[in-house]
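K.L.:
Turn this into a model:
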Amino acid sequence: MAQKVVVIFSGGMDSYTVLNKALRERHEVFAISFNYGQRHDKEIDYAARACRALNVHHKVVDISAINSLVGGSSLTSDIDVPEGHYEEDSMKQTVVPNRNMILISLAVGYAVSIGASKVYYGAHSGDHAIYPDCRPEFVEKMNDVCKIANYEEIEVVTPYLHDSKIAILTDGLNMGLDYGMTWTCYNGREKACGKCGACQERLEAFEQNNATDPLEYEA
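P.N.:
So this is what the prediction gives:
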């Protein structure tokens, strides 16, 4: 019998690769996406579409009420999204306080309720310097807590924790994944902006893989 697992699925390229990796490990995957008050819900729309295409259980949870508690980020508040490649000072503006700890906690509760044993999320090495809740030490401590927080032990799985976005894309391309099914841009316009740090990092990953990004860009 396939093991049930929960995948935190934003609709972006990292979590899309994680989702497909879990499927290829022959798990019964339950994807969960969160509306936490981010400035657009385009990623969630992409997540829903990908799950329909993959025939994956998908739950979208509205936790936007927490926006009043975890503001101050350009992803959730009325602050301009910084442009250009990831630089620590500017990209700190995109940090949503305690986001992954909150989302993992909710996903663990969901896992317990459906009898799943693992929660997957897409932390990777490129995020370590900027996002504290993507660092290996955070994942290690969360794993410790999630194994004792309930009667059931839940493992937090981060298959790309020590890999770059370039390496994640390499793995996904080797799996034959269609990244036109994902949205990465911090702006939610019709086309990806091509200028924000998320777009810049994504485009660089495709360039380093000698591949063409199937998304349409404004620039």
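
K.L.:
hey, let's count contacts and neighbours off CA atoms from now on
P.N.:
Fine.

K.L.:
so how far is Ser73 from the residue lying closest to Asp133 once chain neighbours are set aside?
P.N.:
Leaving aside its sequence neighbours, Asp133 sits nearest to Asn100 (C-alpha to C-alpha, 6 or more residues apart in numbering; 5.9 Å). For Asn100, the distance to Ser73 equals 14 Å [C-alpha to C-alpha, to the nearest Å].

K.L.:
His128 now?
P.N.:
Distance from His128 to Ser73, by C-alpha to C-alpha: 18 Å.

K.L.:
Neighbour count for the two, which is higher?
P.N.:
Ser73 (21 against 17; other C-alpha atoms under 10 Å).

K.L.:
need the contact list for that one.
P.N.:
79, 93-97 (C-alpha atoms under 8 Å, 6 or more residues apart in numbering).

K.L.:
In a markdown table, list the residues you listed along with distance to Glu155.
P.N.:
A markdown table is the format used below for these (distance: C-alpha to C-alpha, whole Å):
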| residue | distance to Glu155 |
| --- | --- |
| Ile79 | 35 |
| Gln93 | 30 |
| Thr94 | 27 |
| Val95 | 25 |
| Val96 | 24 |
| Pro97 | 23 |
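
K.L.:
Inside helices: which ones of these?
P.N.:
Among the contacts of Ser73, no residue falls in helices (DSSP state H).

K.L.:
Of those, just the buried ones, PyMOL syntax please.
P.N.:
Buried residues within those, by 16 or more other C-alpha atoms under 10 Å, are selected in PyMOL with:
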select buried, resi 93+94+95+96+97
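
K.L.:
Need the three-state assignment for the residue nearest to Asp133.
P.N.:
Following DSSP: H, G, I helix; E, B strand; the rest coil, we place Asn100 in the helix state.

K.L.:
Number of residues surrounding it?
P.N.:
19.

K.L.:
Quick check: the gap between it and Asp163.
P.N.:
Counting by C-alpha to C-alpha - Asn100 and Asp163 are separated by 18 Å.

K.L.:
and the longest strand along the chain, what other elements does it pack with?
P.N.:
Using DSSP state E, we find that the single longest strand of the chain is strand 28-35. Applying 3 or more C-alpha pairs under 8 Å, 6 or more residues apart in numbering; DSSP states H and E, we find strand 28-35 packed against strand 4-8, helix 13-24, helix 42-54, strand 57-62.

K.L.:
Deepest-packed of the ones you listed, please.
P.N.:
strand 4-8 (a mean of 25; mean count of other C-alpha atoms under 10 Å).

K.L.:
For the comparison step, fold the sequence that follows:
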Amino acid sequence: MTKTIAIVSGGMDSVTLLHLLKHKGHEVEALSFDYGQKHRKELDFAWLNCGKLGVKHQIVDLTAITPLISNSALTGSEEVPDGHYTDESMKVTVVPNRNMIMLAVAIGYAENLGFDQVAIGNHAGDHAIYPDCRTEFVEALSEASQLGTYNKIKLATPFTDISKSDIAAVGNEIGVDYRTTWSCYKGGDKHCNTCGTCVERLEALDEAKQIDGKSVIARLTV
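P.N.:
Modelled structure (predicted):
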């Protein structure tokens, strides 16, 4: 049985990843991160899904470093923009080196437990905007992790080459209830449906209806 630490934000991608790992028979523990994000509400949804699946879940407090990574609309004073996720304006939602910080903690935890790998739910739609979601980054970090740990901890990124719509199709196939996920970056009580993540969420859920989730799962390695 593969032993995996899953990074679970509470959003569509990471919650689908969590369900997929359980579906594939992994032994799973989950980490979420409070880094001072405006949309901290997402952590409640991470907790909810881990509870439903019987997965041990911990929230790591990174708020001490929030001032060091405040050059982002998610952690600083700038407003989260509306508009499509691929628009130039959405670059203001990049949190400096966020995935590297989270993955470093998760890799250390995996090594501490004697686990095999850390899994993260980055996908092909992230590549244009987020440097720490790109294939080159995750491959390099996986190699560094294996070099830097006795247990040769790997980085699992099964969604790197597929779209968010494909991810939603996978989730539909394995029973993810997307009503129990949170995407909006604005930190309100409801999804605003106008920010980039909300727009992308709605598009993905609609497009997933036309995608065969079984065929996508068959292509995934995790």
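
K.L.:
Read off where the longest strand of structure 1 ends up in structure 2.
P.N.:
On structure 2, the counterpart of strand 28-35 of structure 1 by TM-score structural alignment is residues 27-34.

K.L.:
Can you give me the buried ones in the matching stretch?
P.N.:
28-34.

K.L.:
Find the nearest non-adjacent residue to Thr17 of structure 1, please.
P.N.:
Closest residue to Thr17 of structure 1 apart from its sequence neighbours, by C-alpha to C-alpha, 6+ apart: Gly172 at 5.7 Å.

K.L.:
ok, now how distant is that neighbour from Glu153 of structure 1?
P.N.:
Distance of Gly172 of structure 1 to Glu153 of structure 1, given as C-alpha to C-alpha: 29 Å.

K.L.:
And Gln38 of structure 1, by the same measure?
P.N.:
From Gln38 of structure 1 to Glu153 of structure 1 the distance is 31 Å (C-alpha to C-alpha).

K.L.:
residue contacts, Asn193 of structure 2?
P.N.:
Contacts of Asn193 of structure 2 by C-alpha under 8 Å, 6+ apart are 184, 199, 202.

K.L.:
In ChimeraX, select just the buried ones from those.
P.N.:
A single ChimeraX command selects the buried members of those (16+ other C-alpha under 10 Å):
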select :184,199
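
K.L.:
ok so, going back, corresponding residue for the residue nearest to Asp133 of structure 1 in structure 2?
P.N.:
For Asn100 of structure 1, the residue aligned by TM-score structural alignment is Asn99.

K.L.:
looking at it, that match is touching Arg134, isn't it?
P.N.:
No. Assessed by C-alpha atoms under 8 Å, Asn99 of structure 2 is found out of contact with Arg134, at 10.7 Å.

K.L.:
is it true that Ala169 of structure 2 lies in a helix?
P.N.:
Yes. Assessed with three-state DSSP, Ala169 of structure 2 lies in a helix.

K.L.:
Tell me how many other residues crowd it.
P.N.:
Neighbour number of Ala169 of structure 2 under other C-alpha under 10 Å is 28.

K.L.:
Looks like it contacts Asp206 (just checking).
P.N.:
No. Between Ala169 of structure 2 and Asp206 there is no contact under C-alpha under 8 Å: 9.7 Å.

K.L.:
re earlier: so what sits against both of Asn99 and Arg134 of structure 2?
P.N.:
Common neighbours of Asn99 of structure 2 and Arg134 (C-alpha under 8 Å, 6+ apart) do not exist.

K.L.:
Chain neighbours aside, what residue packs nearest to Gln38 of structure 1?
P.N.:
That would be Thr76: by C-alpha to C-alpha, 6+ apart, it lies 4.5 Å from Gln38 of structure 1.

K.L.:
try Lys38 of structure 2
P.N.:
Excluding the flanking residues, the one nearest Lys38 of structure 2 by C-alpha to C-alpha, 6+ apart is Gly187, at 5.1 Å.

K.L.:
tell me the contacts of that neighbour?
P.N.:
Applying C-alpha under 8 Å, 6+ apart, we find Gly187 of structure 2 in contact with 38-41.

K.L.:
Over to Gly194 of structure 1. Which of the three states is it?
P.N.:
Secondary structure state of Gly194 of structure 1, per three-state DSSP, is coil.

K.L.:
circling back: can you give me the distance of the match of Asn100 of structure 1 to Leu21 of structure 2?
P.N.:
Taking C-alpha to C-alpha, one finds Asn99 of structure 2 at 20 Å from Leu21 of structure 2.

K.L.:
What residue in structure 2 is the furthest from its centre?
P.N.:
Tyr150 (25.6 Å; C-alpha atoms, centre = their mean).

K.L.:
Surely that residue is in contact with Ala110?
P.N.:
No. The criterion here is C-alpha under 8 Å, and Tyr150 of structure 2 misses it with Ala110 at 10.8 Å.

K.L.:
Could you measure from the nearest residue to Asn35 of structure 1 once chain neighbours are set aside over to Val156 of structure 1?
P.N.:
Among residues not flanking Asn35 of structure 1 along the chain, Asp62 sits closest, at 4.8 Å (C-alpha to C-alpha, 6+ apart). In this structure, Asp62 of structure 1 and Val156 of structure 1 are 22 Å apart, going by C-alpha to C-alpha.

K.L.:
How about Ile79 of structure 1?
P.N.:
For Ile79 of structure 1, the distance to Val156 of structure 1 - C-alpha to C-alpha - is 32 Å.

K.L.:
Same check on Thr17 of structure 1?
P.N.:
On the measure of C-alpha to C-alpha, Thr17 of structure 1 and Val156 of structure 1 end up 16 Å apart.
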